[in-house]
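In: The sequence and its predicted three-dimensional model are supplied below.
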Amino acid sequence: MFGISLLDLSWLVVALLAAGAITGLLAGVFGVGGGTVAVPILYELFRIVGVPEEVRMPLCVGTSLAIIIPTSIRSFMTHRAKGAVDMSILRVWAVPVVVGVIMGSIVARYAPADLFKAVFVIVAGASAVRLLFGKDSWRFGLDMPVKPIMVVYGWVIGVLSALMGIGGGLLSNMFMTFYNRPIHQAIATSSGLGILISIPGALGYIYAGWPRAAEYPTVLALQPPLAIGYISLLGFLLFIPTSTWMAPIGARLAHRLSKRRLEVAFGTFLLLICARFAISLIG
């Protein structure tokens, strides 16, 4: 399988299970669906098993979106049980977010690999700067904007999330805090956004990657039954048990941490991810 030894495959299985646990924990803590963790980890693992650069990043993104589905559902249910989710925002964003995800998935079918990395670096970098160095005076307003502007924001979140393989939390957290919403409420609401993004996003990446199996017949990671389009079933199946187990633990932990600790931890993590992909782009 994958043209690697049994020992290497065993290491890959263990690594995916461990990565799933970390993804679920951080998904619950930060309300980000886990994509910001899953994508860079999958990128390194698929590199080790020989997936070509041209298809590696979209395979990571598509697999991440599939992984986010159960993780987001469990995280959202935990946050909603605590009464922290703003359902009015989710209702306004539902349609434009899904439309944006569909459009982003279509772009993914034809986009070069570096586009995915560039979007990741720009968006994650902006979020990290906001979290680490932002001040309370950095505000677009003291309340959420009118519905037409909210619709545009929702569409942008959908497009960018589809290209990054994230559940939208990275973007919606930043957006909501710029409009004076508490970080805990932003995190809780973002967990629901992950559901709206991950399901149509995963379907879109099946469509986007469907012809790739025939184009790369020697790359077993892209061949059925190991993959469907740009979704690695091996990665999906091994991430799910540990990520869904850890997501509620992360969500409960988020409510015990101070606002500043959440911001510093999340911002530092994002900077590390940005550095990794920036180096890849330069190299």
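Out: Yep, it's here. Numbering: from 1, shown residues only.
In: can we go C-alpha only for contacts and neighbour counts from here?
Out: Will do.
In: Excluding chain neighbours, give the residue nearest to residue 55 in space.
Out: residue 113 (6.8 Å; CA to CA, 6 or more residues apart in numbering).
In: show me the contacts for that neighbour.
Out: By CA atoms under 8 Å, 6 or more residues apart in numbering, the residues touching residue 113 are 53-58.
In: ditto for residue 155
Out: So residue 155 contacts 93, 96-101 (CA under 8 Å, 6+ apart).
In: mind redoing it with 7 Å?
Out: Residue 155 makes contact with 96-97, 99-100, according to CA atoms under 7 Å, 6 or more residues apart in numbering.
In: Take those residues and keep only those in helices.
Out: When DSSP state H is applied, these are split such that 96-97, 99-100 fall in helices.
In: Residue 255: which of the residues you listed is nearest?
Out: residue 97 (26.6 Å; CA to CA).
In: Need the contacts of residue 113 in TSV (columns: secondary structure).
Out: TSV is the format used below for these (DSSP: H, G, I helix; E, B strand; the rest coil):
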residue	secondary structure
53	helix
54	helix
55	helix
56	helix
57	helix
58	helix
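In: Out of those, which comes closest to residue 40?
Out: residue 57 (9.0 Å).
In: follow-up on the earlier one: and the buried ones among the contacts of residue 113, selectable in PyMOL?
Out: Buried residues among the contacts of residue 113 (16 or more other CA atoms under 10 Å), as a PyMOL selection:
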select buried, resi 55+56+57+58
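In: adding another structure so you can compare the two:
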Amino acid sequence: MNIEAMSLMELAPFAAGLVFTGLIAGILAGLLGVGGGIVIVPVLYHVFTLLGIDEGVRMHLAVGTSLGTIILVSIRSVRAHAQKGVVDWQMLRDWALPVLAGVVLGTGVAAWVSGDALTGVFATIALVVAANLAFGKESWRLGSQLPSKAVQYPVAAAIGGLSALMGIGGGTFGVTFMTLYGKNPREAVATSAGLGVLIAVPAMIGFVWAGWNDPRLPPFSIGYVNLIGLALIMPLSILAAPWGATIAHAISHKALIRAFALFLALTSLQMFYRLFG
């Protein structure tokens, strides 16, 4: 699929699919208090599948585009949390280099592996996240305070690497790690928003480089980042998030979390089926 070969009529379904992605991502983020790639990547993957994007670049494009959308959202989020004084800036400074090292490694792996391998990574970790959401308990603790830097730094690097591979902002892993060691959930969420900026900017640049001039990419793509996706998903997800938040007040939070866990699990299983079915 390339821009020279496409008419406006052929481009319209592609844009419509991205509009749908932005709206669904925003609603789910507002409903569940989650955001970034853990919502956007699977929705984009399904949309790209329906639109017939080449299977060899489908997952790379979903991950790279997701990383691009995370940047603005993470900046807005961390600024809002900073105004309330709940961001642990010292922790972000301590984690910056390990996270960056992990992102560089993760992006390098993503550039080297096939689309099937990248899909397998996302599907595997998404299934683990789904199980944690479905069966995990807020009371679970590994300690009352964060472990030593000798433990934190490898964890930070792993969070950066896995997040780059999955196209997410790190909140899924960061919040879990911090709360398991007794950090206040609000501080954990706020600090993880800062991780999103540290992860998404270099990872997106890496995905642009990795996919540069790939002939299988859809129109208006710079490497594995689709500019139409950025232009449509970011504002629409921000617009739709309050709609989801409104719905969330009328529905059991536990039921919502389990529903999202089911969504992730089904997405993961569908990806596995496409890989091995």
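Out: Yep, that arrived. Here the structure is a predicted model, which is why all the values come from computation and not from measurement.
In: neighbour-wise, which of the contacts of residue 155 of structure 1 leads?
Out: Neighbour count (other CA atoms under 10 Å) singles out residue 97 as the most crowded of these, with 29 neighbours.
In: corresponding residue for that residue in structure 2?
Out: Alignment note: residue 97 of structure 1 maps to residue 99 in structure 2; criterion TM-score structural alignment.
In: returning to what we had before: for the ones in helices among the contacts of residue 155 of structure 1, which one is nearest residue 212 of structure 1?
Out: Within these, distances to residue 212 of structure 1 taken as CA to CA reach their minimum at residue 100, with 23.2 Å.
In: Excluding covalently adjacent residues, which one is nearest to residue 54 of structure 2?
Out: In space, residue 54 of structure 2 is closest to residue 216, 6.2 Å off (CA to CA, 6+ apart).
In: Residue 35 of structure 2: neighbour count?
Out: So residue 35 of structure 2, with other CA under 10 Å, has 24 neighbours.
In: And residue 211 of structure 2, by the same measure?
Out: For residue 211 of structure 2, the neighbour count with other CA under 10 Å is 21.
In: what residues are up against it?
Out: 223-224.
In: Give me the distance between whichever residue in structure 1 pairs up with it and residue 40 of structure 1.
Out: Aligned counterpart of residue 211 of structure 2 in structure 1: residue 209 (TM-score structural alignment). Separation of residue 209 of structure 1 from residue 40 of structure 1 (CA to CA, to the nearest Å): 19 Å.
In: Same check on residue 211 of structure 1?
Out: Plainly put, residue 211 of structure 1 is 24 Å away from residue 40 of structure 1 if you go by CA to CA.
In: before we move on, what about residue 238 of structure 1?
Out: For residue 238 of structure 1, the distance to residue 40 of structure 1 - CA to CA - is 16 Å.
In: Equivalent analysis for residue 231 of structure 1, please.
Out: If you measure residue 231 of structure 1 against residue 40 of structure 1 using CA to CA, the figure is 15 Å.
In: before we move on, what about residue 191 of structure 1?
Out: With CA to CA as the criterion, residue 191 of structure 1 and residue 40 of structure 1 are 20 Å apart.
In: Tell me which of these two has more neighbours.
Out: residue 191 (36 against 20).
In: which secondary structure element contains the corresponding residue of structure 2 for that one?
Out: Alignment note: residue 191 of structure 1 maps to residue 193 in structure 2; criterion TM-score structural alignment. Using DSSP states H and E, residue 193 of structure 2 sits within helix 185-210.
In: The helix or strand just after that helix against structure 1, how far on average?
Out: Per DSSP H and E, the first helix or strand lying C-terminal to helix 185-210 of structure 2 is strand 221-222. Here the mean offset of strand 221-222 of structure 2 against structure 1 after fitting is 1.0 Å, by mean CA distance after the TM-score superposition for structure 1.
In: Following superposition onto structure 1, what is the mean distance for whichever helix or strand comes after strand 221-222 of structure 2?
Out: Sequence order places strand 225-226 as the next helix or strand after strand 221-222 of structure 2, per DSSP H and E. When structure 1 is overlaid, strand 225-226 of structure 2 sits 1.0 Å from its aligned residues on average, using mean CA distance after the TM-score superposition for structure 1.
In: List the contacts of the counterpart of residue 160 of structure 2 in structure 1.
Out: Here residue 160 of structure 2 is matched to residue 158 in structure 1, going by TM-score structural alignment. Applying CA under 7 Å, 6+ apart, one finds that residue 158 of structure 1 lies in contact with 97-98, 100-101, 197.
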